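Asker: Show me the folded form of this:
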Amino acid sequence: MDTAGKVIKCKAAVAWEPNKPLVIEEIEVAPPQANEVRVKIVATSVCHSDLYHLYEGMHKDGFPVVLGHEAAGIVESVGPGVTEFTPGDKVIPLFLAQCRECHFCKSPKTNQCANGRTEAMSPVGSRLSCKGKKIYQFSGTSTFSEYTVVRQINLAKIHPDAPLDKVCLIGCGICTGYGSAVNTAKVEEGSSCAVFGLGAVGLAAVMGCKAAGAKRIIAVDTNPEKFDKAKIFGATDFVNPKDHSKPIHEVLMEMTNGEWTSPWSVWGTQQSALHSTVPAWGVSVIVGYTLIQKFSAQPGDLIPGRTWKGSLFGGFKGKDGVAEMVQRYMDKKIMVDEFITHNMGLDQIMEAVDLMRKAQCVRAVLKTSPQ
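Answerer: This is a model prediction of the structure:
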C-alpha cells in the first residue's frame, strides 16, 4: 500500500488519565519495526476489561493509553522478519500471544506464551504517539484506533471472507466464555451446568455448554431481562438469586438433586459456584478479571473431589483458537451476530462505554473504517 513505510495519522480514542472520558484525537502510528505488523482496524468492541483498566484498576502511571483489544482488521504493512502475514490479510489482534516456539506454546497443557508479555503494556514498544507524547499500548493491541501496530505473535490470520464487524468479538469474549465450558470445564454430554452472570462471556459459556451436550443449563443472574437472550444460546432454566431467601448454591443443588457437573462463574460469585457443585466430582471455573476480588475455600470444599479452575481466553491458544473459532462461525457452528446489540462509530465510543457500565448492552461494535 502507498502508506507502507510512512507514519499514518488517524483517529483514536485516547485515555489521558484514569476515571476520565476517552477523547477522540488525531494520533500518529509509526511504521512497523522488526516482527511487527501494522493493521487497519475495521471494527472493535468495548469489553469490560477495557472498563476495568479505565475506571477500576489502572495506576495513573499507565496513561495516556489507547485501550481496546477485541477487534478485527486488515494488514496494511509488515516489518522486517514477518513471515506469516502480507498486506491485505484479514486478521484479529490477540491480547494473548502465541509464538509457537516457547516451551509454553509447545505444550498442550497451557495457552500461555513465554514471549507474550514483553512490552505488552508499555510506551517503550508502542508505535503510537499523540501531541508529541508516546502513548501506552494496551495488551499489545490498542484497537480503539483506526490503525495500530502489533507483534506478529499477537495476530491471527482468519478466513478471507469473514465479516470483520462480526468476528471481531471472537478476539476476546466469545472465546473466553465458550472455551471455559468446552476446554477448561470439559463439560460432558448429558451433564447439568450453571452459568453465573449473563454478559457476553456468560452467554458464550452457555453456548459452549450446549455445544458440549449439557442436558440442563441453568442461567444465574439478578436481571431477569437477560433470560430471553440466554435461551437463544441454550439456557434451559433461569434463577434470580433475589427471588430466594436461601443461598443460591442450595437452590441449585435442590433443582438438580445434587447431580451436578460444571458450574461456571465470573468474578464475585466464586464461592457460590464452587459450593453449587457436587462434592464428589464437581468442577467450577473462574473467568474474568478477579484482581480486586479475594476469595477462599476450606480444605473440606475440595478434598472430596471437587475441582476449582481458572481459565484465560477459554483455554484457547491465541492464533490457533481464533482461526478455529472464526471457521466455526463461517460453518454456522457457533453464534456471533446474536451477541451484537449496538452498532456505532468510533466517535460514539463513550456511548458504548456507558452502555457497558450500565449493563445495557451485550456487545457494542464500533466500526472504524470500511471493510
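Asker: rest of the way, CA atoms for contacts and neighbours
Answerer: Fine.
Asker: Give the helix, strand or coil label for residue 366.
Answerer: Classification of residue 366 using DSSP: H, G, I helix; E, B strand; the rest coil returns strand.
Asker: Contacts only, for it.
Answerer: 43, 44, 45, 343, 344, 345, 346, 348, 349 (Cα atoms under 8 Å, 6 or more residues apart in numbering).
Asker: now it: how far from residue 13?
Answerer: Separation of residue 366 from residue 13 (Cα to Cα, to the nearest Å) stands at 11 Å.
Asker: Mind listing the shared neighbours of those two?
Answerer: Common neighbours of residue 366 and residue 13 (Cα under 8 Å, 6+ apart) are 346, 349.
Asker: residue nearest the centroid of the chain?
Answerer: For the chain, residue 172 is the residue whose C-alpha lies nearest the centre (Cα atoms, centre = their mean; 2.3 Å).
Asker: That one is in contact with residue 314, isn't it?
Answerer: No - applying Cα atoms under 8 Å, one finds residue 172 not in contact with residue 314, separated by 9.1 Å.
Asker: The structure of the following sequence is requested for comparison with the preceding one:
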Amino acid sequence: MQCKAAVLESAPGPLVIGEIDVDSPAPDEILVRTVAAGVCHSDLHFMEGKYPYPLPVVLGHESAGVVEAVGDRVTGFAPGDHVITCLSVFCGRCDYCLSGRPQLCSKEGVLRPASAPPRLSRDGQPVHQFLFTSSFAEYMLVHQHGAVKIREDMPLDKAALIGCGVTTGAGAVINTAGVRPGETVAVVGCGGIGLSALQGAVIAGAGRVIAIDRVASKLDLARRFGATDVINAAEVDAVAAVRELTAGGVEHSFEAVGVASAAQQCFDMLRPGGTATIIGMIPVGEKVEIDGPSLLQEKRIQGSTMGSNRFRVDMPRYVDMYLAGKLDLDSMVSGTIGLEGINEAYDELKLGEVARQIVLFD
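Answerer: Prediction:
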C-alpha cells in the first residue's frame, strides 16, 4: 500500500512530504489509518540532529486512528476499532515487563527480523520506523503491543494528545513521582507536556501548583489548567521566586523543557526531602550538575520515561477523565494543520508560543 508521509532525509534538516510503501500486517501487527498526530517537541530534537536516528525515517509518535487490518495472531483488535498508538510498545516477557515496568521494556520481538521485508519502504529500499510508530503518515503499521483500543465516543484528534504528551506529563506526576494530596509542585516549561504535568498535579490533589515559563501567554494558559501561581522566568530568578512563594522550596519539581540548566533549576528549588523529576529530553552530551552537600538533605533527582506508563491501563483512564470533564485537552490545542504544513508547525514550535498543534489526515 502506498501512502503520503513526512520523511526526515538528513539531520539537521526539514521533513520531506512524499509517497512511501506500507507492507501488509505480519501475524502480530495491526494496520492503522492515522486520523490525527500531535506535533511534539521530541521529534524536533531528531530534526535538529541533537539525537541520532537512522535515516531516512518517517517521524511522528503521538497519534490516534482506526484499525484497518490485523495479523492472524492479533488478539483484542479488529478492523474499525479506534486506537491510540504508543511508543512504549512492550514485549510482555522481559524482566521489565514481568516486574511491572513495561515502559522500560527491552523490546524483544517487537521489531521484524532482519530477514523479513521492512514495514516501511520507498522505491524498494527500507525507510526506518520512528519509535515503533511513524505517525506522520496516512497509515501506521505497528506491533499489536504498541496500541490500545479506546471508546468510540472519544474524539480522535484529542485522543492523539494522550499518545505522548498527556501520558508523559501527567504520568510523571502521578506514576513516577507519586505526588500526594496537599504537596507543593513546580513545573518548569508550559508546553504540551508541562501543561499535562500541571493537570496531573491538580488531579493528584497538589496543594500548590507553580507554573514557570518565559512566555506570558503560556503562563496565562497554565492558570486555565489549574496553576495556583505563575512565574515568568524571563523577568525574575525562578529558583528564588519559588523559594519565596513556598517558604523554602517545593516538595516536587518537574522539568518539561529538555534543557540541562532547567533541570538544575528544578533541583535547586527543592526543599529538603524533595524530588526533581526530569521529563524533557536533554540533548546528548549535556550534563546536569548538582551541589553535592544538597544530597545530605535527602534531595533527589530522577528521570521519567513516558510518565512511567502502563499505557494499556493509563490511556483509557485519561480518556474517561477527558469525557468526564476532569482532563482538559481542548485548551491544549493551539491549531490544526494538514501534513503539508508540518515544517511550518515546527518553525512555530521553535518560537515557544504554541502548546500543541495537531496534524489532521483526511
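Asker: follow-up on the earlier one: same check for the contacts of residue 366 of structure 1, but in structure 2.
Answerer: Using both residues aligned by TM-score structural alignment, their matches' Cα atoms under 8 Å, structure 2 keeps these contacts from those: 43, 44, 45, 343, 344, 345, 346, 349.
Asker: Sitting in strands, which of those residues do you find?
Answerer: 43, 44, 45, 343, 344, 345 (DSSP state E).
Asker: Contacts only, for the aligned partner of the last one in structure 2.
Answerer: In structure 2, the residue matched to residue 345 of structure 1 (TM-score structural alignment) is residue 338. Contacts for residue 338 of structure 2 were tallied using Cα under 8 Å, 6+ apart; they are 359, 360, 361.
Asker: Would you mind measuring from the residue mapped onto the last one from structure 1 to residue 292 of structure 1?
Answerer: The pairwise alignment with structure 1 assigns residue 361 of structure 2 to residue 368, based on TM-score structural alignment. In this structure, residue 368 of structure 1 and residue 292 of structure 1 are separated by 32 Å, where distance is defined by Cα to Cα.
Asker: Looking only at neighbour counts, state which of these two leads.
Answerer: In terms of neighbours (other Cα atoms under 10 Å), residue 368 is the more surrounded of residue 368 of structure 1 and residue 292; the figures are 24 against 9.
Asker: and the more buried one, how far is that from residue 26 of structure 1?
Answerer: Residue 368 of structure 1 is 13 Å from residue 26 of structure 1, by Cα to Cα.
Asker: what does residue 202 of structure 1 give?
Answerer: Residue 202 of structure 1 is 36 Å from residue 26 of structure 1, where distance means Cα to Cα.
Asker: returning to what we had before: now a ChimeraX select for only the buried ones of the contacts of residue 366 of structure 1.
Answerer: Buried subset of the contacts of residue 366 of structure 1, written as a ChimeraX selection, criterion 16 or more other Cα atoms under 10 Å:
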select :43,44,45,344,345,346,349
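Asker: Farthest pair within the contacts of residue 366 of structure 1?
Answerer: Farthest pair in the contacts of residue 366 of structure 1 (Cα to Cα) is 43 and 348. Separation: 12.9 Å.
Asker: give me every residue that touches the counterpart of residue 304 of structure 2 in structure 1.
Answerer: Matched by TM-score structural alignment, residue 304 of structure 2 corresponds to residue 311 in structure 1. Contact partners of residue 311 of structure 1, counting by Cα under 8 Å, 6+ apart, are 176, 180, 184, 285, 286, 287.
Asker: List only buried entries from the residues you listed.
Answerer: 176, 180, 184, 285, 286, 287.
Asker: So which of these sit within helices?
Answerer: Filtering those for membership in helices, criterion DSSP state H, returns residue 176.
Asker: which one of the buried ones among the contacts of residue 311 of structure 1 is nearest residue 115 of structure 1?
Answerer: Once Cα to Cα is applied, the member of these that ends up nearest residue 115 of structure 1 is residue 176, at 20.7 Å.
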